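**Q** sequence plus predicted model, see below.
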Amino acid sequence: MGNIQLAKEIRTAIKQNNVEKVVELIGSDMELMNIVTPFGTWLHVAAKHGKLEIVKRLIDLGADINRRGGVFGGGAMNEAASKGHLDIVECLLSSGAEMDVSEPERNPLFAAILGGHIDIVNLLIENGIDIHVKYTGESMKNMDALAFAHERGQKEIAILLGSAKKEVYNDTAQNETTEMLDYIREHFGPIYQTISEIVPGSKVAVHIHIILPTKEQDFITLVTTGMSDVAMDETEESTGVKYAELVLKLPANWPIRKDDMANNNHYWPLKWLRMVAHIPHSYDGWLEAGVILPNGEPPMPFAANTALSCILLKETEAGRFIDSVNRVIDFFTLLPIYEEERQIALQKGSDYLIETFDEYGISDVLNLKRKNIGLDG
């Protein structure tokens, strides 16, 4: 059977809700399972047509639930949300599907608003989708979900989104956080997900915001908030950095789902981001560009799959944020380095090391197997 004919038969079987036929045609061929047709993957097709049992079977067989495709160029959840298939959106969420807000066309919340599916809007809000992300392009300017609902005449959905916003902005501290989040979205991109913490007795609670790759930025960006809730040095004589937040860049394919965090090979960058954010508040010190933090002494590799063993703090392109009460908040990028590179910095200074990285074309994006310039003699 030719590829075109096979594709037609699979699509027909999905539309007819013939579960066994779909399984028989695809078999164990994972390439065929995740092939992207003009209609998206087979999971896109099943989600669009509301075929819940087929969606479940495809997921069980190993379908990539986050593969992009289809009319909107997003995930299968986007197709289900646009057509009002609440049960399939629920299924995809429970299976760990991402709520992609990198572009308005991929955002399932915008898809649900466009279709007028308030039940799906409510479900997505309950599952923590970012309702504040704003988009600017050919058809919209600085538009968030609430503005989009008003534009599309979806009054009930607009009321629901408005009440959700009130819950988020219900106190001064949260308003300050929102001010910071707007700055992060402007300088780093839409926030896909936030990993929060509750630490009894700690001065601050550090939140890690995940920003997915885009066409312009082929990497995942992690940005903290909460570290700057308390000054690193509260003495009036202090002339150094008082308030700071941190940034760490990961490869675009880095595993960041909740289940991935059980593996230290995946978790250690997030662990160190949080640890570094707590250092000034746990040890009465402060951080600034050029500081190097070793993983023990002598430094040990962060994980079994890399020899990187130290963290260098450097200035980031976001620069400084000045909030509404005139607090100056610096952003520092965490750059994992080798012990041999730390020795270069100790001998010649951190600025020299950073300049050498630039000469070698070493970027801020984590590369587990990158060249160790400290071994270059």
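**A** Cool, the structure landed.

**Q** could you use CA atoms for every contact and neighbour count after this?
**A** OK.

**Q** can you pull out the strands in this protein?
**A** Listed in chain order, the strands of the chain (DSSP state E) span 193-195, 207-211, 219-225, 243-251, 292-294, 310-322, 328-337.

**Q** the ones you listed: which one's closest to residue 20?
**A** strand 193-195 (36.1 Å; Cα to Cα).

**Q** quick one: list the elements packing against that closest one.
**A** For strand 193-195, the elements it packs on are strand 207-211, judged by 3 or more Cα pairs under 8 Å, 6 or more residues apart in numbering; DSSP states H and E.

**Q** angle of the strand it packs on against strand 243-251?
**A** On the basis of axes from the mean of the first three to the mean of the last three Cα atoms, to 10 degrees, strand 207-211 is oriented at 40 degrees to strand 243-251.

**Q** any residues touching strand 207-211, and which ones?
**A** Strand 207-211 has contacts (Cα atoms under 8 Å, 6 or more residues apart in numbering) with 188-197, 220-226, 270, 274.

**Q** can you add distance to residue 78 and mean neighbour count and give the strands of the chain back as a markdown table?
**A** Shown next, in a markdown table, are those (distance: least, Cα to Cα, whole Å; neighbours: other Cα atoms under 10 Å):
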| stretch | distance to residue 78 | mean neighbour count |
| --- | --- | --- |
| strand 193-195 | 17 | 16 |
| strand 207-211 | 18 | 22 |
| strand 219-225 | 21 | 22 |
| strand 243-251 | 24 | 23 |
| strand 292-294 | 42 | 20 |
| strand 310-322 | 31 | 18 |
| strand 328-337 | 33 | 23 |
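
**Q** make a markdown table out of those and add distance to residue 165.
**A** Conversion of these to a markdown table gives the following (distance: least, Cα to Cα, whole Å):
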| stretch | distance to residue 165 |
| --- | --- |
| strand 193-195 | 17 |
| strand 207-211 | 18 |
| strand 219-225 | 19 |
| strand 243-251 | 25 |
| strand 292-294 | 39 |
| strand 310-322 | 23 |
| strand 328-337 | 25 |
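
**Q** count of residues packed around residue 176?
**A** 15 (other Cα atoms under 10 Å).

**Q** relative to residue 326, how far out is it?
**A** Applying Cα to Cα, to the nearest Å, the value for residue 176 to residue 326 is 12 Å.

**Q** and if you look at residue 275?
**A** Taken as Cα to Cα, the span from residue 275 to residue 326 is 27 Å.

**Q** and here is the other one:
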Amino acid sequence: MTDFYEKFRNKKQFDDHAEAISAHLDERYTTEEITVFHEIFSPDFHLDVYFVQSEKHNFNFLITAGMSTLEMTVPTAVENPQAYQYAELMLLLPKAITFGKVTGNNPNDWIIGMLKESARFPHHYDTWLAIGHTLQATADMEPYAENTNYTGVVILPSVTFDEEFTSVQAGENLINIYSVFPLYADEMNYKIANGYNALLDRLIEKNAQEIFNENRSNLLA
């Protein structure tokens, strides 16, 4: 555990990146429209989640603020790796989904947990996240919680927000905001076997919506 703490203590942290995300939201929404789920204890790096409820949209959304405080390990083989080093994650939600005080025991807390686990993954494993990448809830592909059948996520470009919203400049660094789309186990296996483009074809064929659906139809049905 000591080595785990040391790993993050010795990494350069860009605290201004989280501040840039906060300012990015403040420019577009009022204080009353934004709720911040502050992280009380952070064993690695501080990661808050903002919950935006605005009448501008027919949905609400969650967005992380803190994933981009650390640089992701982008392979040198990737063209222009500097463009992918920093990211935050977003999840669009139907208006009916709400959150009280996040304790980990409420029915919808797993959704915030899913977002935070995904945001921490690249830093815990010295890798990176970008469009087309998938993450599993567990190695055995078990669901995120007892009240959901979702077992993983795929990282997608937002089709709801344009680049002016999903690209945030923090000094010389670019922060990408990616959309998270939860997947069922067989959908995850399909993507692993056939690749991102095959899964994307299924998303388009089924007219899958970016807004989270607790009980959406299986893409492979």
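**A** Everything's here; your move. Nothing here was measured: the structure is a model prediction, and the numbers come from that model.

**Q** please state their TM-score.
**A** The TM-score (TM-score structural alignment, normalised by the length of structure 2) is 0.78; 198 aligned residues with a Cα RMSD of 2.6 Å.

**Q** of residue 275 and residue 326 of structure 1, which one has the most company?
**A** Neighbour count, other Cα under 10 Å: between residue 275 of structure 1 and residue 326, residue 275 has more, with 13 against 8.

**Q** counterpart of the more buried one over in structure 2?
**A** Residue pairing (TM-score structural alignment): residue 275 of structure 1 is matched to residue 117 of structure 2.

**Q** and what of residue 121 of structure 1?
**A** Aligned partner of residue 121 of structure 1 by TM-score structural alignment: none.

**Q** residue 306 of structure 1 too?
**A** Checking TM-score structural alignment: residue 306 of structure 1 goes with residue 148.

**Q** from residue 64 of structure 2, how far out is its match?
**A** Residue 148 of structure 2 is 21 Å from residue 64 of structure 2, by Cα to Cα.

**Q** quick one on the thing from earlier: neighbours of the match of residue 306 of structure 1, how many?
**A** Using other Cα under 10 Å: residue 148 of structure 2 sits among 15 other residues.

**Q** quick one, what contacts it?
**A** residue 214.

**Q** go with 6 Å
**A** If a contact means Cα atoms under 6 Å, 6 or more residues apart in numbering, then residue 148 of structure 2 has no contacts.

**Q** ok, now how distant is the closest residue to residue 56 of structure 1 other than its chain neighbours from residue 189 of structure 1?
**A** Closest residue to residue 56 of structure 1 apart from its sequence neighbours, by Cα to Cα, 6 or more residues apart in numbering: residue 91 at 7.5 Å. Plainly put, residue 91 of structure 1 is 28 Å away from residue 189 of structure 1 if you go by Cα to Cα.

**Q** again, but for residue 343 of structure 1
**A** Note on residue 343 of structure 1: its distance to residue 189 of structure 1, by Cα to Cα, is 35 Å.

**Q** same check, this time on residue 259 of structure 1
**A** 24 Å.

**Q** have a look at the two and say which one is more surrounded.
**A** Ranked by neighbour count (other Cα under 10 Å), residue 259 of structure 1 and residue 189 place residue 189 first, with 23 against 9.

**Q** aligned to residue 243 of structure 1, what sits in structure 2?
**A** By TM-score structural alignment, residue 243 of structure 1 lines up with residue 86.

**Q** check contacts around its match.
**A** 68, 71, 175.

**Q** the residues you listed into a markdown table, with extra columns for distance to residue 50 of structure 2?
**A** Formatted as a markdown table, the contacts of residue 86 of structure 2 follow (distance: Cα to Cα, whole Å):
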| residue | distance to residue 50 of structure 2 |
| --- | --- |
| 68 | 14 |
| 71 | 21 |
| 175 | 16 |
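
**Q** what is the nearest of those to residue 2 of structure 2?
**A** residue 71 (21.4 Å).

**Q** structure 2: which residue goes with residue 319 of structure 1?
**A** Aligning on TM-score structural alignment places residue 319 of structure 1 opposite residue 166 in structure 2.

**Q** ok, residue 33 of structure 2 touching residue 53?
**A** Yes: the criterion here is Cα atoms under 6 Å, and residue 33 of structure 2 meets it with residue 53 at 5.1 Å.

**Q** who has more neighbours out of those two?
**A** Comparing residue 33 of structure 2 with residue 53 by neighbour count (other Cα under 10 Å), the higher total belongs to residue 53, at 21 against 15.

**Q** need the counterpart of that one in structure 1.
**A** The alignment partner of residue 53 of structure 2 in structure 1, by TM-score structural alignment, is residue 212.

**Q** so what's that match up against?
**A** residue 220.

**Q** now swap in residue 147 of structure 2 and tell me
**A** Contacts of residue 147 of structure 2 (Cα under 6 Å, 6+ apart): none.

**Q** and the end-to-end length of stretch 358-371 of structure 1?
**A** 13 Å.

**Q** give the contact list for the residue nearest to residue 90 of structure 2 when sequence neighbours are not counted.
**A** Using Cα to Cα, 6+ apart and skipping residues adjacent in sequence, the residue nearest residue 90 of structure 2 is residue 63, 4.3 Å away. For residue 63 of structure 2, the contacting residues are 49, 50, 89, 90, by Cα under 6 Å, 6+ apart.

**Q** quick one: the residue nearest to the third one when sequence neighbours are not counted and residue 166 of structure 2, what's the gap?
**A** Just to be clear, that refers to residue 89 of structure 2. Nearest non-adjacent residue to residue 89 of structure 2, counting by Cα to Cα, 6+ apart: residue 178, 5.0 Å away. Going from residue 178 of structure 2 to residue 166 of structure 2 by Cα to Cα gives 7 Å.
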